[in-house]
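In: coordinates only, no sequence provided:
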């Protein structure tokens, strides 16, 4: 996953910068990744990020923030503006090309983790990789996952990533592992209920609407914190929901199959959803899907969208009758407030 953008914040006021920038405090989380948000003054979500505190190349502290590649320049501008607005003595650098990320995910990743760590230790010694470091992911305390399964990430210098990749894949191949592309990650992360910027979250959405309030510390020390506190007592005008199409839906084949019998025309197939489908609730349009994909675990399409109804609540969402409109056809759908795929994400905490 070297496609991620990598931003570094350093300088005398680096601590104050990230305190104002992020919705969670990471000033005491050295070498531990923390999922957090960047908000604007109105509490709109500028981006979701993963960040940690680390020792910089010059010996001082700096903050390492990974962001979606599509958001790298957007995030850099947002951070730079915050620094300038508050006259802080800090800087933000985009070192995406200098740093690479290898992601090992899946139920067997725990079995190979320590072997990979040993291989990396030997490799680092032979390459003198003083700036090569490994961050765990679930199931241990400072771990993150983007696919709803066990896993870990290796963050390293791009100068040595090819050798590190070869060494890691040698271990992975012994355990029948294989390469998986970005489409696999997109499907798995959607199935697990993770957000995708700028589709399921962007500056038009706040953490309450996006169900990300747990990623926001109470208080107003960070940008947007004051606005967020006010929103806590304000009725929601929209709220994120998860939608699944009924596993099988009987449909008529198109006109070019008109010579086929009625019985043959009634086929059972999985309705694909890709995003932008219209959400109908009780025969009224209430929004559209922000992002969607196919869930291989649930064997149906799964998507997320905001239900826009004045004073909407969780009970409002779960009590309605839903349909998804795709290419002029409506299909029965089910709405839930969390992904039906292991809502508590227990696989990410399992040890085996």
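Out: Happy to help now that I have it. None of the values given here were measured: they were computed from a predicted structure.

In: only C-alpha atoms for contact and neighbour calcs from this point on.
Out: OK.

In: neighbours of residue 234, how many?
Out: 10 (other CA atoms under 10 Å).

In: and it, that one's in a helix?
Out: No - applying DSSP: H, G, I helix; E, B strand; the rest coil, one finds residue 234 to be coil, outside a helix.

In: and the gap between it and residue 227?
Out: As judged by CA to CA, to the nearest Å, residue 234 and residue 227 stand 11 Å apart.

In: run the chain-centre distance for the helix ranked longest in the chain.
Out: Assignment by DSSP state H gives helix 109-127 as the longest helix of the chain. Distance, stretch centre to chain centre, for helix 109-127: 27 Å (CA atoms, centre = their mean, to the nearest Å).

In: and what of stretch 208-217?
Out: With CA atoms, centre = their mean, you get 14 Å for stretch 208-217.

In: buried residues in it, which are they?
Out: Neighbour counts using 16 or more other CA atoms under 10 Å place 208-210, 212-213, 215-216 of stretch 208-217 among the buried residues.

In: all helices for the chain, in order.
Out: So, for the chain - with DSSP H - the helices run 14-21, 72-85, 109-127, 161-174, 182-192, 225-231, 262-265, 314-319.

In: closest one to residue 52 among those?
Out: helix 14-21 (10.1 Å; CA to CA).

In: I'd like to know which elements the closest one is packed against.
Out: Where contact means 3 or more CA pairs under 8 Å, 6 or more residues apart in numbering; DSSP states H and E, helix 14-21 is packed against strand 61-67, helix 72-85.

In: one more time with 10 Å, if that's ok
Out: strand 5-10, strand 34-39, strand 45-55, strand 61-67, helix 72-85, strand 91-94 (3 or more CA pairs under 10 Å, 6 or more residues apart in numbering; DSSP states H and E).

In: report the separation between residue 350 and residue 47.
Out: Applying CA to CA, the value for residue 350 to residue 47 is 29 Å.

In: more neighbours: those two, which one.
Out: More neighbours surround residue 47 than the other of residue 350 and residue 47, with 23 against 14 (other CA under 10 Å).

In: burial measure for the residue lying closest to that one once chain neighbours are set aside, as a count.
Out: Leaving aside its chain neighbours, residue 47 sits nearest to residue 38 (5.4 Å; criterion: CA to CA, 6 or more residues apart in numbering). Close neighbours of residue 38, defined as other CA under 10 Å, add up to 25.

In: dropping in the other structure now:
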């Protein structure tokens, strides 16, 4: 087949993801599709995948995508006539200790939110399902009957065949050398056989994706790592159709196939590969054996499944797979180049993700926006430094093993750390801070008292920092806490059209007097929340926009793409040059007045206002706002004055009870106060009415705003059927379960929703959370008050109080004191 000159969509890469996208594009009527594979389909990493098809993931939409994949595979052979080897033989995850069982039980409870069948089973039941498995030291596990396995090559060929039958062109032996970019948009590709112009381009190049994208300035942070498994010779005692078995405490998985057993691993210290680039001629290749590296896994497996000792090994395999810095794949339109999409970096779950990825990305290409909230895997969550080769190499050493490590709450990466520092880093660490990481930023999570090591000790219960964070929260309540919030991202929008442009993007009214702060959201055309932030008018033609630490690329891209080409408005990221300190608590006013000599009374400095003041030798911007629910100010300063301002604050703070506070305290306080966190409590599928944020929507403002029509329709429909609520567990003290996310919520024994976030509220001494609940007739106060609510945590239900208002300072008396 000859190379066409033009296509609607060009897909680069013929692995399982690329073929799935081609298949799904044709399913929705986009048939002018060209898929280009440099060698042969599946020849990169797909061909040697283990072919596990698991469905339970960490969040709702990731699980829905995996569920869809299993359903697709179930009928694909009948549809295309191409065998896939798919079978739903179920999967077992075995726990060797109580903490692992707690993790599995929490996941099992979460599965109920998704309608996914899951059973918590005893060691005896596991032994029945998996004969001769050694369960003497195990404590239990979970069984998912709808999980299964598939032949990766066959299922890829089936999707390619399905795509061809609907008109797509699948061309092998064509190497893409460069992506064509014009006017900030992808317009086609250059190959070793000529050019193809296209409206959309999709990179599905696996471990080649990073370098291909980098040629046109696009960041696709992933790195290859060696991945090991063995396949035995036929085993007489091996029962056919055994469930897929995972023993995460031994880093191992087992798959029976045609009388043989495949044993693979995700070892805790991995071996990155391809540091000098991936060879262009790499095709159906394997890497050198390293039996010493695999031997500890095999030794544990011989104890776990004794028949292995009698089996011969027919294959010792080592092949590369690509991993991302946070073990989540990369999906969506790139922030740097319009009309360029990616689906890559699958972290060894490419097969089980492929169907769902193909479906949602094809719809994204068609509609211009994701069909569901995909923030977990959206490539806009990454930042440019994360494509650094050294960073990727070092993080990959840890990342592969984390797939089977304990998924602790509040886990902090150990590798590729201590590089992205705030201007106050040395001052903060000198206070015995336990540092964590968000988007590469080193941030204080909690502060250890003198003589205590500032080190995380993980648990699903109260971790070692619990009491220290409690002391920080109480200091914020009773005196004043200092937060280094420099990792909050700051953008400057300037120009004579800045007000007009921003007022169109923001849902709230931002045409306000100079010095006024506005809390607002950026909405999409469907009314979903794309961003949650504050805007301060600092001049007639200038706005300071402040958003969270993990959404820098996403929010900057959203703003930039919605500035009209002919507008006199210019956007600059000023984060690095503008550190910020939060001073929060009832003594914050007196402390700042001592430092600045300014009148900070409610009359002179009302809530929601911002002023320039002098502090020490510096000129600062003080903004009266809070994310912890107390009287407080955010202090912005030039980076070169950061340590000077900090030193003056700390020197004067002793007289006012100043205490350093970390991000665990910040999170605990914001949950008590019911402040939403984008990516957890609100996202692009949630509208402000459902989220209880309609007070921040200026429905009638002149010129309207993006999403106004959708919001007007939602408002006119009356009481919403879905609402965000505040949750307080009724149990007290150590008996109260800790909430994290996706715990099922029941009303009168009926599943009505799930949690979105949770934390212990130290100011109230209660376990708290937030979550969405649903009632088709409308979620009203009477409906909440008239029901008995329970939250399920680790397979057990606990009574809870549920309400719309925050449990802490619901009347805003402390904030506005």
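Out: Looks like it came in fine. All values reported here derive from a predicted model rather than from experimental measurement.

In: got a TM-score for the pair?
Out: In this superposition the chains share a TM-score of 0.85, using TM-score structural alignment, normalised by the length of the first structure; 315 aligned residues with a CA RMSD of 1.9 Å.

In: before we move on, back to that, redo the helices and strands packed on helix 14-21 of the first structure as a markdown table? Include distance to residue 326 of the first structure.
Out: A markdown table is the format used below for these (distance: least, CA to CA, whole Å):
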| stretch | distance to residue 326 of the first structure |
| --- | --- |
| strand 5-10 | 34 |
| strand 34-39 | 32 |
| strand 45-55 | 28 |
| strand 61-67 | 32 |
| helix 72-85 | 32 |
| strand 91-94 | 40 |
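
In: quick one: closest of the ones you listed to residue 247 of the first structure.
Out: Using CA to CA, the nearest of those to residue 247 of the first structure is strand 45-55, at 31.5 Å.

In: so what does residue 146 of the first structure match up with in the second structure?
Out: Matched across to the second structure, residue 146 of the first structure falls on residue 627, judged by TM-score structural alignment.

In: and the nearest residue to its match once chain neighbours are set aside, how far is that from residue 765 of the second structure?
Out: Nearest residue to residue 627 of the second structure, sequence neighbours excluded (CA to CA, 6+ apart): residue 670, at 5.8 Å. To residue 765 of the second structure, residue 670 of the second structure is 14 Å away according to CA to CA.

In: swap in residue 504 of the second structure?
Out: For residue 504 of the second structure relative to residue 765 of the second structure (CA to CA), the value is 42 Å.

In: more neighbours: which of those two?
Out: residue 504 (22 against 11).

In: from what I can see the more buried one touches residue 521, true?
Out: No - assessed by CA atoms under 10 Å, residue 504 of the second structure is found out of contact with residue 521, at 11.4 Å.

In: picking that back up, any idea which of the helices of the first structure is most buried?
Out: Greatest average neighbour count among those goes to helix 14-21 (a mean of 22), per mean count of other CA atoms under 10 Å.

In: what range does that one cover in the second structure?
Out: Using TM-score structural alignment, helix 14-21 of the first structure pairs with 498-505 in the second structure.

In: average gap between that stretch and the first structure?
Out: With mean CA distance after the TM-score superposition for the first structure, stretch 498-505 of the second structure departs from the first structure by a mean of 0.9 Å once superposed.

In: what about the counterpart of residue 767 of the second structure in the first structure, neighbour count?
Out: Using TM-score structural alignment, the equivalent of residue 767 of the second structure in the first structure is residue 301. Number of residues near residue 301 of the first structure (other CA under 10 Å) recorded here: 23.

In: can you tell me which residues contact the counterpart of residue 567 of the second structure in the first structure?
Out: Using TM-score structural alignment, the equivalent of residue 567 of the second structure in the first structure is residue 88. Residues counted as contacts of residue 88 of the first structure (CA atoms under 10 Å, 6 or more residues apart in numbering) are 11-14, 16-17, 80, 82.

In: can you list these in TSV and add distance to residue 327 of the first structure?
Out: Converted to TSV, these look like this (distance: CA to CA, whole Å):
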residue	distance to residue 327 of the first structure
11	53
12	55
13	53
14	50
16	50
17	47
80	43
82	43
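
In: possible to save the helices of the first structure as TSV with distance to residue 30 of the first structure?
Out: Putting the helices of the first structure into TSV (distance: least, CA to CA, whole Å) gives the following:
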stretch	distance to residue 30 of the first structure
helix 14-21	12
helix 72-85	20
helix 109-127	19
helix 161-174	23
helix 182-192	26
helix 225-231	24
helix 262-265	61
helix 314-319	37
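
In: and residue 231 of the first structure, how far from residue 181 of the first structure?
Out: Taken as CA to CA, the span from residue 231 of the first structure to residue 181 of the first structure is 39 Å.

In: what stretch of the second structure does stretch 37-50 of the first structure fall on?
Out: Counting by TM-score structural alignment, stretch 37-50 of the first structure corresponds to 521-534 in the second structure.

In: do the same with stretch 200-207 of the first structure
Out: Going by TM-score structural alignment: stretch 200-207 of the first structure matches residues 681-688.

In: measure residue 673 of the second structure to residue 343 of the second structure for me?
Out: From residue 673 of the second structure to residue 343 of the second structure the distance is 38 Å (CA to CA).

In: oh, that last question was meant for residue 548 of the second structure, not what I typed.
Out: 25 Å.

In: so for these two, which sits in the more crowded spot?
Out: residue 343 (31 against 18).

In: quick one: contacts for residue 158 of the first structure?
Out: Residue 158 of the first structure neighbours (CA under 10 Å, 6+ apart): 2, 96-101, 132, 164.

In: do that again at 8 Å, thanks
Out: 97-100 (CA atoms under 8 Å, 6 or more residues apart in numbering).

In: what's the counterpart of it in the second structure?
Out: Using TM-score structural alignment as the criterion, residue 158 of the first structure maps onto residue 639 of the second structure.

In: next: residue 63 of the first structure.
Out: In the second structure, residue 63 of the first structure lands on residue 543 (TM-score structural alignment).

In: excluding its backbone neighbours, what's nearest that match?
Out: residue 537 (4.5 Å).
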